[in-house]
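Q: When you get a sec, could you give me coordinates for this:
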Amino acid sequence: MTSLPQKMPDKMPERMSGVILKGHGDLDQLEYRNDLALPDMGHHDVLIKVEAAGVNNTDINTRTAWYSKGDGDSDDASWSGQALQFPRIQGADVCGTIVAVGDSVEKDRIGQRVLIEPCIREAQGKTLETPWYFGSECNGGFAEYAVVSNRHAYKVTSTLKSHELASFPCSYSTAENMLTRARVQPYDRVLITGASGGVGSAAIQLAKARGASVIAITSPSKADEILEIGADQVLGRNVNYADALGANSVDVVIDLVAGDAFPSLLDVMKSGGRYAVAGAIGGPLVELDVRTLYLKDLSFFGCTVLEPKVFGNLVKLIEENKIKPLVAETYPLSEIATAQTSFEQKKHIGKIVLTVNADAKIAQ
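A: Just a heads-up that it's a prediction; the model follows:
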């Protein structure tokens, strides 16, 4: 541990279990170990005993160097476009309990149950020029303990279990950020692609909480479950959207897919419509007729860095029970390869979560 002054419990282990990413590549680049050093903690940091951590597209995209725009070049294969430093502990979706704090942090934070905001604006006591992603530019939550700046550890009061709470941070904050950037209002008609995934299913709930009408795009086999989540209408992925909905009939598109369907998404948008994107599971290269963009006065929003109030608003919605967790499967951390394999098969709805410490509790 660091020699910086800090408020620590009397007994802390010298080593911890966790999963390291050794380099870009296949699942063999993930290694579960029991001899990792506890993370160093600075003056403005908190040490969190991780109870559960969710699996995300970002984990797989980072491991496989999907973010790189070069041919076989991994120098830009990270969330920030910078070369990743290995070994790296991934994991952005974290629920846990604060067990120690730096000497500039209030001692009464110890014992608080928290969710970590995955979009990191402060590290080592300094504001970052370019925000990091937890588990990408810094070590994350696929381990027994994690360190983060005090400002990014949000106290949460809830009777939900830890693996349920761990389903919220990344997917729901991404979805809420997209809705915020696209200025979704009551009575807006919102089209959501990739609706069965973690972000898509979160966006359904969050859009309905804003009073919007939701059209969800997913496979027909998942339609009934998507309707139960709150969608008003479900369309299959291969449907002609203009034929099914009518041209110029949608106020907002929340897109997580991109790919070949991109032009049809713009066809169904009204004049002055808003398009927000935070994923490209259908393919990152799309065909855009620029005339459609400017003649319809469309607004496009690329959504990565969270707006400042998004995560706090999300925690409030959780505490008010206005949104619910959607956990499809759970695995122990040591079975991360199995969990990621299941994740990539895309047969689930909601989130796949890794449980970390066996004594994960329900807060009272």
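Q: from here on, contacts and neighbour counts on C-alpha atoms
A: Will do.
Q: which residues of this structure fall in helices?
A: 57-63, 162-165, 169-181, 198-209, 223-229, 241-245, 262-267, 290-295, 310-319, 336-345 (DSSP state H).
Q: Pick the most deeply packed of those helices.
A: helix 162-165 (a mean of 27; mean count of other Cα atoms under 10 Å).
Q: List the contacts of it.
A: Under the criterion Cα atoms under 8 Å, 6 or more residues apart in numbering, residues 51-54, 95-96, 115, 325-327, 330, 353-355, 360-362 lie in contact with helix 162-165.
Q: Dump the helices of the chain to a markdown table, plus distance to Gly273.
A: What follows is the helices of the chain, written out as a markdown table (distance: least, Cα to Cα, whole Å):
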| stretch | distance to Gly273 |
| --- | --- |
| helix 57-63 | 27 |
| helix 162-165 | 33 |
| helix 169-181 | 12 |
| helix 198-209 | 16 |
| helix 223-229 | 24 |
| helix 241-245 | 15 |
| helix 262-267 | 9 |
| helix 290-295 | 10 |
| helix 310-319 | 22 |
| helix 336-345 | 32 |
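Q: now for those, which one comes closest to Asn139?
A: In terms of Cα to Cα, the element of these nearest to Asn139 is helix 57-63, at 12.1 Å.
Q: for that closest one, the distance to its chain's centre please.
A: Using Cα atoms, centre = their mean, to the nearest Å, the mean C-alpha position of helix 57-63 is found 11 Å from that of the whole chain.
Q: can you check stretch 74-84 too?
A: Its chain's C-alpha centre and that of stretch 74-84 lie 18 Å apart, by Cα atoms, centre = their mean.
Q: End to end on it, go ahead and measure it.
A: Using Cα to Cα, to the nearest Å, the end-to-end distance of stretch 74-84 comes to 8 Å.
Q: which parts of it are buried?
A: Ser74, Asp76, Ala77, Ser78, Trp79, Ser80, Ala83, Leu84 (16 or more other Cα atoms under 10 Å).
Q: So the fourth one sits against Leu84, correct?
A: Yes - with contact defined as Cα atoms under 8 Å, Ser78 and Leu84 form a contacting pair (6.1 Å).
Q: who touches both of the two?
A: Each of Ser136, Glu137 lies in contact with both Ser78 and Leu84 under the rule Cα under 8 Å, 6+ apart.
Q: compare with the first, here's sequence two:
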Amino acid sequence: MIPDTMTAVLLTGHGGIDKLDYRTDVPTPRPGPGEVLIRVAAAGVNNTDINTRIGWYSKAVTEDTGTGGAEGFDTVDDADASWSGVPLTFPRIQGADVCGQVVAVGEGVHPSRIGERVIVRNMLRTYVDYRPYECWTIGSECDGGFAQFCVAPARETHAVDCDWTDAELAAIPCAYSTAENMLHRAGLGAEKVLITGASGGVGSAAVQLAKRRGAHVIALCSPAKVDAVRALGADQVLDRGADIVAELGEVSVDVVVDLVAGDGWPALLDVLRRGGRYATAGAIAGPICQIDIRTLYLKDLTLYGCTFQEDVVFENLVRYIEAGEIRPVVAATYPLCEIAKAQEDFLAKTHTGQLVLIPPEVAR
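A: Have a look, this model is predicted:
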């Protein structure tokens, strides 16, 4: 039975954690043509959710994500504070990670899909007619997984056959697709790769996925997390505050996968070999960096900004899961009503891996 109303967390505007409104009377969505309705079993917590809430994507914001993570920013321009650059519509149900069970289908979707255990591709192409370099982020441009039910395009809702918990599956869509996309775009093979922010959701995913490709992984993280990151498969772990040029030497790395940016960014290009590649999908230490263009062109470097994902990226993740080639680390789970606590803990960054929210069960 699908109830008329559901429990969900509504984002009521850009700002602090107080903008998250836990409600039990939100209308349950209905699937339209080509869509499925998912009973959400678990939803991961990501930088994407926090960045969208605080409006960090606005060019008016120049600080690191942690500075405004709890309270928000005073400088946000709502006009460009989303992934797409189009103002968000409020209230919005966030949640870029969706794991659950299909319970209803819209017109044009075969009823046999009902009952499937699924995850949803977080960078949706259906709603932009699969145009290159365009996408909607679930939980940003459309409602996401911080609720008992969620609607998603059937074409981008993937059945997964594995023995993982729901929380483990919910750790995959945003973090692992972001990591795999960077490795895919940079064409990483059996090479030497430097990964920043290696203890976070995306960073820990990148370590595992890079090892799967046969790479020699050098990871940067805080000293307290060295053992945990090494357990993920990293071959070498350095303090995130280390002088990486002194530790590794110039022109010593084939690929850099960066989620941090900030003041230490120039050194990442210094350690790249001639013809090396740099890929980024985050800037948690600050989005404004200084570049010496001579380093870029004299070393024949290639820089990749990675948001849009080709279809094969998410399809590969499902294949890796079903083949038992990867497995996420879930640091903690929280009931959906404790979303504020979950985001506070996420911002504290004392964990390794993913934090996951569990919606209340639905009467059946």
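Q: hmm, back to that, now, which of the buried residues of stretch 74-84 of the first structure sits nearest Asp35 of the first structure?
A: Each of the buried residues of stretch 74-84 of the first structure was checked against Asp35 of the first structure using Cα to Cα; the closest is Leu84, at 22.1 Å.
Q: Tell me how many other residues surround Gly305 of the second structure.
A: For Gly305 of the second structure, the number of neighbouring residues by other Cα atoms under 10 Å comes to 13.
Q: what does the one 4 residues further on give?
A: Gln309 of the second structure has 24 neighbouring residues, counting by other Cα under 10 Å.
Q: Now do the same for it: its match in the first structure.
A: Correspondence of Gln309 of the second structure to the first structure, assessed by TM-score structural alignment: Leu306.
Q: Hmm, that match is touching Thr174, no?
A: Yes - using Cα under 8 Å, Leu306 of the first structure makes contact with Thr174 at a distance of 7.3 Å.
Q: and the gap between Ala190 of the second structure and Ala323 of the second structure?
A: Ala190 of the second structure is 20 Å from Ala323 of the second structure, by Cα to Cα.
Q: go on, Arg213 of the second structure?
A: As judged by Cα to Cα, Arg213 of the second structure and Ala323 of the second structure stand 14 Å apart.
Q: Mind checking which of those two has more residues around it?
A: Set Arg213 of the second structure next to Ala323 and count neighbours by other Cα under 10 Å: Arg213 wins out with 14 against 11.
Q: Surely that one touches Leu188?
A: Yes - using Cα under 8 Å, Arg213 of the second structure makes contact with Leu188 at a distance of 7.2 Å.
Q: Enumerate the positions of stretch 294-308 of the first structure that are buried.
A: Within stretch 294-308 of the first structure, the residues that qualify as buried by neighbour count (16+ other Cα under 10 Å) are Lys296, Leu298, Cys303, Thr304, Val305, Leu306, Glu307.
Q: So which residues of the stretch 251-364 of the second structure form strands?
A: 253-258, 272-280, 302-305, 330-335, 354-358 (DSSP state E, counting those that start in this stretch).
Q: Give the aligned range of stretch 27-46 of the first structure in the second structure.
A: Taking TM-score structural alignment, stretch 27-46 of the first structure hits residues 17-36 over in the second structure.
Q: An error on my part: the question was meant for stretch 192-203 of the first structure.
A: The alignment of stretch 192-203 of the first structure onto the second structure (TM-score structural alignment) spans residues 195-206.
Q: chain center to the matching stretch, what's the gap?
A: 11 Å.
Q: wait, Ala219 of the second structure sits on Gly233?
A: No - here Ala219 of the second structure does not reach Gly233: they are 9.7 Å apart, not a contact under Cα under 8 Å.
Q: Looking at the two, which is more packed in?
A: Each of Ala219 of the second structure and Gly233 has its neighbours counted (other Cα under 10 Å); Ala219 has more, 28 against 19.
Q: Tell me which residue of the first structure matches up with the more buried one.
A: Counting by TM-score structural alignment, the partner of Ala219 of the second structure is Ala216.
Q: ok, now how distant is that match from Glu319 of the first structure?
A: For Ala216 of the first structure, the distance to Glu319 of the first structure - Cα to Cα - is 26 Å.
Q: go on, Leu30 of the first structure?
A: 34 Å.
Q: Tell me which stretches of the stretch 51-200 of the second structure form strands.
A: 92-93, 99-105, 117-120, 123-124, 136-137, 149-153, 157-159, 192-195.
Q: With distance to Tyr130 of the second structure and mean neighbour count as added columns, please give those strands in CSV.
A: Formatted as CSV, the strands of the stretch 51-200 of the second structure follow (distance: least, Cα to Cα, whole Å; neighbours: other Cα atoms under 10 Å):
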stretch, distance to Tyr130 of the second structure, mean neighbour count
strand 92-93, 23, 23
strand 99-105, 21, 24
strand 117-120, 16, 26
strand 123-124, 9, 24
strand 136-137, 10, 20
strand 149-153, 12, 27
strand 157-159, 15, 20
strand 192-195, 30, 25
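Q: Mind putting those strands into CSV with distance to Lys349 of the second structure?
A: Output for the strands of the stretch 51-200 of the second structure, formatted as CSV (distance: least, Cα to Cα, whole Å):
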stretch, distance to Lys349 of the second structure
strand 92-93, 24
strand 99-105, 23
strand 117-120, 25
strand 123-124, 25
strand 136-137, 24
strand 149-153, 28
strand 157-159, 30
strand 192-195, 17
